[in-house]
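**Student:** quick one, structure for this:
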Amino acid sequence: METKKKKIAKALKQYIPEEYIDYIISLMFAEQLSFRISKPRKTKAGDYRPPFGEKPHRISINGDLNPYAFLITTIHEFAHMHTFIKHGPYVKAHGKEWKNEFKSLLLPVLNQKSLPEPITQALARSLENLKASSCTDIHLARALKTYDKKNDKLELLENLANNQLFRLGKNTFQRGILKRRRYLCREVHTGKHYLVNRLAEVEPINEN
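**Tutor:** Reported below is the predicted structural model:
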């Protein structure tokens, strides 16, 4: 068992800040669990699946997340697992039961006082009024994003001016008005409008 834990700890060093590895491993070994590092997914950063047949609890986390985002996303998914174990499958995915579990699992991380101050402040604020995830808590998402690897060609959509053109994937858009957490953007070639996350990384097009 100890040899297995050491192997997992060694593998996790490239994904999670080292001071939190023991805590995450303790959560892993508390239940029968399959924990997997996933290829990047556009629609989600992590995923939890309950036991089915002979399959144990399953958690997968995107391997391209920065260490702090990986840590928080992992705890997010463990909160889903704990909620399932304690309350079964018939509670809301991010209802009060999940929120209580998420808060409980985050407190040891905060109490260790090893996180960067901007993330600590954002998490403390988040715990006052928990959102479904770091992706819907704009302050926490912004704090976590500052630790992503930088690409000089990319800029956050919220930092562009209204009507400025930008590339996202293979398409060219024009930024419009902000609607809650997303900008209404027009795809230049088709004229269709799409809601794009304000923290999306896009390539600005500077018109001469």
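**Student:** from here on, just use CA atoms for contacts and neighbour counts.
**Tutor:** Will do.
**Student:** run through the helices of the protein in chain order.
**Tutor:** For the chain, the helices defined by DSSP state H cover 2-12, 21-28, 67-87, 96-112, 117-128, 138-145.
**Student:** now render those helices as CSV, adding distance to Tyr48 and mean neighbour count.
**Tutor:** Output for the helices of the chain, formatted as CSV (distance: least, C-alpha to C-alpha, whole Å; neighbours: other C-alpha atoms under 10 Å):
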stretch, distance to Tyr48, mean neighbour count
helix 2-12, 18, 13
helix 21-28, 13, 15
helix 67-87, 6, 21
helix 96-112, 13, 17
helix 117-128, 21, 16
helix 138-145, 20, 20
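**Student:** quick one: the ones you listed as CSV, columns for distance to Arg58 too.
**Tutor:** Below are the helices of the chain laid out as CSV (distance: least, C-alpha to C-alpha, whole Å):
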stretch, distance to Arg58
helix 2-12, 16
helix 21-28, 10
helix 67-87, 9
helix 96-112, 17
helix 117-128, 25
helix 138-145, 24
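**Student:** for comparison, sequence B:
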Amino acid sequence: MIKKLAKYLPENAVEYVDEIITEHPLEIKIVNERSTKHGDFKRTTNRRFQITINNNLNQYQFLLTLIHEIAHFVTFKQNNRVKPHGIEWKRNFQHLMLPFINPTIYPENILPLLANYLKNPKASTGSDVSLTYALKQFDENSEKSFIFEIACGSNFIFKNKIYKKGNLRRTRFECIELSSKRTYLFNQNAEIDKL
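**Tutor:** Have a look, this model is predicted:
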């Protein structure tokens, strides 16, 4: 398993990941990009456990997503039925990530953002705008932009529809889909195509 995963991980993380997946064996599948998630954890129809992770993630996002999903597996084994991103999962995720908060694995500029995120991790790393933006800098040839990078009033494309960026509400931008004139809320770090 580790041979399959090694090419997606930072080199100095491979040994730690091997230890974790040896201790917590489960099926890990690398899949094509999904726009709604980086990875997931589920119980398959044959009652086995499986993690899927998108193949387009950079090595740092891949590692974070992998450990996020393994934490779900560990939490399920310990507690069976608990909130998916409740306190039990948070503790397991923090514990599993600890060896990786290391300058030989993550770049120096990501470490403080990652440490801050792990104080109270959310269901998605995307909820932390600063961390998402820092991780995105390591993507290869990304043609996407973040919505927060474009000016208010600018038009952009998201899922083949054209929107006009509006004002920031508390944590999301109010945007109008131009053909229907309906208003939608976009996370600050939604990835969009500029017009």
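**Student:** which stretch among the helices of structure 1 comes nearest Arg182 of structure 1?
**Tutor:** Of all these, helix 138-145 sits nearest to Arg182 of structure 1, with 10.6 Å by C-alpha to C-alpha.
**Student:** quick one: that closest one aligns where in structure 2?
**Tutor:** Using TM-score structural alignment, helix 138-145 of structure 1 lines up with residues 129-136 of structure 2.
**Student:** sorry, back to before: closest one to Val196 of structure 1 among the helices of structure 1?
**Tutor:** Val196 of structure 1 lies closest, by C-alpha to C-alpha, to one member of these: helix 138-145, at 13.7 Å.
**Student:** what residue in structure 1 is paired with Gly93 of structure 2?
**Tutor:** One correction, residue 93 of structure 2 is Phe, not Gly. Match for Phe93 of structure 2 (TM-score structural alignment): Phe102.
**Student:** hang on, I meant Arg48 of structure 2
**Tutor:** For Arg48 of structure 2, the residue aligned by TM-score structural alignment is Pro56.
**Student:** just Ile192 of structure 2 next, same as before
**Tutor:** Counting by TM-score structural alignment, the partner of Ile192 of structure 2 is Val202.
**Student:** equivalent analysis for Gly39 of structure 2, please.
**Tutor:** Alignment note (TM-score structural alignment): Gly39 of structure 2 maps to Gly46 of structure 1.
**Student:** give me the number of residues near that match?
**Tutor:** 22 (other C-alpha atoms under 10 Å).
**Student:** got the end-to-end distance for stretch 146-161 of structure 1?
**Tutor:** Its start and end residues considered, stretch 146-161 of structure 1 measures 20 Å (C-alpha to C-alpha, to the nearest Å).
**Student:** quick check: longest strand of structure 1.
**Tutor:** In structure 1, assigned by DSSP state E, the strand with the most residues is strand 171-179.
**Student:** structure 2: matching residues for that one?
**Tutor:** Against structure 2, strand 171-179 of structure 1 falls on residues 161-169 (TM-score structural alignment).
**Student:** hmm, back to that, so what's the gap between the longest strand of structure 1 and the chain middle?
**Tutor:** How far strand 171-179 of structure 1 lies from its chain's middle: 23 Å, per C-alpha atoms, centre = their mean, to the nearest Å.
**Student:** what does that strand rub up against?
**Tutor:** 157, 160-167, 183-189, 198 (C-alpha atoms under 8 Å, 6 or more residues apart in numbering).
**Student:** may I see the buried residues of that strand?
**Tutor:** Within strand 171-179 of structure 1, the residues that count as buried by 16 or more other C-alpha atoms under 10 Å are 172-176, 178.
**Student:** hmm, which two among the residues you listed are most spread apart?
**Tutor:** Farthest-apart pair in those is Thr172 and Leu178; separation 18.0 Å (C-alpha to C-alpha).
**Student:** grab the nearest non-local neighbour of the spatially most central residue of structure 2.
**Tutor:** Closest residue to the average C-alpha location of structure 2: Thr125 at 4.6 Å, with C-alpha atoms, centre = their mean. Excluding the flanking residues, the one nearest Thr125 of structure 2 by C-alpha to C-alpha, 6 or more residues apart in numbering is Thr132, at 6.6 Å.
**Student:** give me the distance between that neighbour and Phe146 of structure 2.
**Tutor:** Applying C-alpha to C-alpha, the value for Thr132 of structure 2 to Phe146 of structure 2 is 10 Å.
**Student:** try Tyr8 of structure 2
**Tutor:** 24 Å.
**Student:** same check, this time on Lys164 of structure 2
**Tutor:** 14 Å.
**Student:** again, but for Tyr184 of structure 2
**Tutor:** 16 Å.
**Student:** when those two are compared, which one has more neighbours?
**Tutor:** Neighbours were counted for Tyr184 of structure 2 and for Phe146 using other C-alpha under 10 Å; Phe146 has more, 18 against 14.
**Student:** what do we get in structure 1 for that one?
**Tutor:** Using TM-score structural alignment, Phe146 of structure 2 sits opposite Leu156 in structure 1.
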